[in-house]
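Asks: following is a predicted model, sequence given first.
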Amino acid sequence: MKSFITCNDLHEVACVGPKYTWCNNKRGADRIMEKLDRCLVNATAFNSSHRLMVRHLTRLASDHYPILLKLLNFIPPNKKVLRFEEVWTSIPASVVVVRKSWNKNTKGDPSQALNLKLKRTLKDLHYWSKAKFKAMNLH
């Protein structure tokens, strides 16, 4: 399953509600609860301008908790595109900016964390560069 998820670039949507989605309907020490049901979306949906959320609903007649995918808060796409500038590699101080940005704690699964770290680092480099060149009266 992990291989299938990776090969198809699928990502799990963050969930709200009970942690587990299945119960064996027993009590006490015999009770088993697991997270079996998940909502996976491809990178296009995951990075869309809609915020995605999965809600684990109340379990009634089944041993599974129903899950509901919600599309929330349309976020207009950011019109400004930040691009990596090769000149940053020639400035030794940029390494400090990258290291500081990269070492910040990041939550989420590994692919989410990587995506967030890359976006944050690019943004930090952009603002660092803007401030540096403005201070040098080059902007």
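Replies: Yes, it's here.
Asks: hey, let's count contacts and neighbours off CA atoms from now on
Replies: Fine.
Asks: which helices and strands does the helix or strand hosting residue 6 pack with?
Replies: For residue 6, the host element (DSSP states H and E) is helix 2-7. Using 3 or more C-alpha pairs under 8 Å, 6 or more residues apart in numbering; DSSP states H and E, no helix or strand is in contact with helix 2-7.
Asks: need the residues that contact that helix.
Replies: residue 11 (C-alpha atoms under 8 Å, 6 or more residues apart in numbering).
Asks: tell me if I'm right that residue 16 and residue 67 touch.
Replies: No - with contacts defined as C-alpha atoms under 8 Å, residue 16 does not count as touching residue 67, sitting 9.6 Å away.
Asks: pasting the second one now:
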Amino acid sequence: MICWNPQRVSISNIILDSQWITCDVESKQRGDYARVTFVYGHNSPTERIALWSYLSHQQTVNGPCPWMVTGDFNAIMHPSDRNGGDNSWANYMDDFPNCIAKAELMQIKGSGMRFTWHNGRQGDASILKKLDWAFGNHHLLAKWPLAQATFQARVASDHSPMVINLGPRPPRQGARFKFLNHWTKHEGFDRAVQLAWGVRVQGNPINRLTAKLRLLKGYLNNLHKAHRMACIVYVMKMARRLPALRIWAY
């Protein structure tokens, strides 16, 4: 069962099976889009073969888009993902990690409960396992590098609730600083260099050099804006004198 707030997201079903539901999720507020596969793995290793086969072959289908796979896989990735019970590692237990590798999925950073399932018994009969997982492909983690899955304390279920927060998208980086040769001909260039290099900076020689270069960058940007504004004012004055002439300000 999947429930959602229709005022915040729209969901389109892609494929429905007894062990998975794949759908497209789009935010109505920001327009962000991702494909999500919700998993509920069967108890039987034989029945889970269909799940591993589906996920393994979806890499070619969902590879070009942000894709998240999450839910109760009813399987562990490593022997350390369990505490108590039988410690043997059967051959079928390789199917899950092999599937994730073939699907080119990466685990979303997690926090909270280490083991997400408990058999409800105490003492020597107690068994803890990590059966609930959250994965994303390259495109999803590149779009939301701060994504995190939080596994909360168990309440009524024998599984831990899982909350996935994709987090804010990384801020758009501004244009890289470029030195323009014609700045050296601008009035005030020498003064800007003198002001930047005249600031007293503490630290080793490399730190002092980089700090003064950063200061100089600010002075040169201000110098560029001042000359650019002067050019715009000049063009506006010329435009008033020659109203029939079309002039573009850069």
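Replies: Nice, I can see it. On a predicted model such as this, the values are computed, not experimentally measured, just so you know.
Asks: any idea what the TM-score comes out to?
Replies: TM-score of the superposed chains, computed with TM-score structural alignment, normalised by the length of the first structure, equals 0.52; 82 aligned residues with a C-alpha RMSD of 2.2 Å.
Asks: returning to that earlier point: overlap in contacts of residue 16 and residue 67 of the first structure?
Replies: 54, 55, 56.
Asks: so what's residue 108 of the second structure closest to, chain neighbours aside?
Replies: residue 135 (5.2 Å; C-alpha to C-alpha, 6 or more residues apart in numbering).
Asks: quick one on the thing from earlier: residue 16 and residue 67 of the first structure: which is more packed in?
Replies: When residue 16 of the first structure and residue 67 are compared for neighbours, residue 67 comes out ahead with 19 against 13, by other C-alpha atoms under 10 Å.
Asks: now the more buried one. Nearest residue, chain neighbours left out?
Replies: Leaving aside its chain neighbours, residue 67 of the first structure sits nearest to residue 56 (4.6 Å; criterion: C-alpha to C-alpha, 6+ apart).
Asks: in contact with the one you found, which residues?
Replies: Taking C-alpha under 8 Å, 6+ apart as the test, what residue 56 of the first structure contacts is 15, 16, 17, 18, 19, 21, 65, 66, 67, 68.
Asks: alignment lookup: it to the second structure.
Replies: Counting by TM-score structural alignment, residue 56 of the first structure corresponds to residue 151 in the second structure.
Asks: any idea how far that match is from residue 102 of the second structure?
Replies: Distance, residue 151 of the second structure to residue 102 of the second structure, by C-alpha to C-alpha, to the nearest Å: 25 Å.
Asks: pull out the buried residues from the longest helix seen in the second structure.
Replies: Longest helix of the second structure, by residue count under DSSP state H: helix 205-241. Of the residues in helix 205-241 of the second structure, 208, 211, 212, 215, 216, 217, 219, 220, 223, 224, 235 count as buried by neighbour count, 16 or more other C-alpha atoms under 10 Å.
Asks: okay, the residues you listed in TSV with distance to residue 127 of the second structure next?
Replies: What follows is the buried residues of helix 205-241 of the second structure, written out as TSV (distance: C-alpha to C-alpha, whole Å):
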residue	distance to residue 127 of the second structure
208	58
211	57
212	60
215	60
216	63
217	61
219	64
220	65
223	68
224	67
235	79
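Asks: and those, which two are furthest apart?
Replies: Comparing every pair within the buried residues of helix 205-241 of the second structure by C-alpha to C-alpha identifies 208 and 235 as the most remote, at 40.7 Å.
Asks: for the second structure, which residue occupies the most central location?
Replies: residue 144 (1.7 Å; C-alpha atoms, centre = their mean).
Asks: residues contacting that one?
Replies: Neighbours of residue 144 of the second structure in contact, by C-alpha under 8 Å, 6+ apart: 166, 167, 168, 169, 170.
Asks: if we use 10 Å, what do you get?
Replies: 66, 136, 138, 165, 166, 167, 168, 169, 170 (C-alpha atoms under 10 Å, 6 or more residues apart in numbering).
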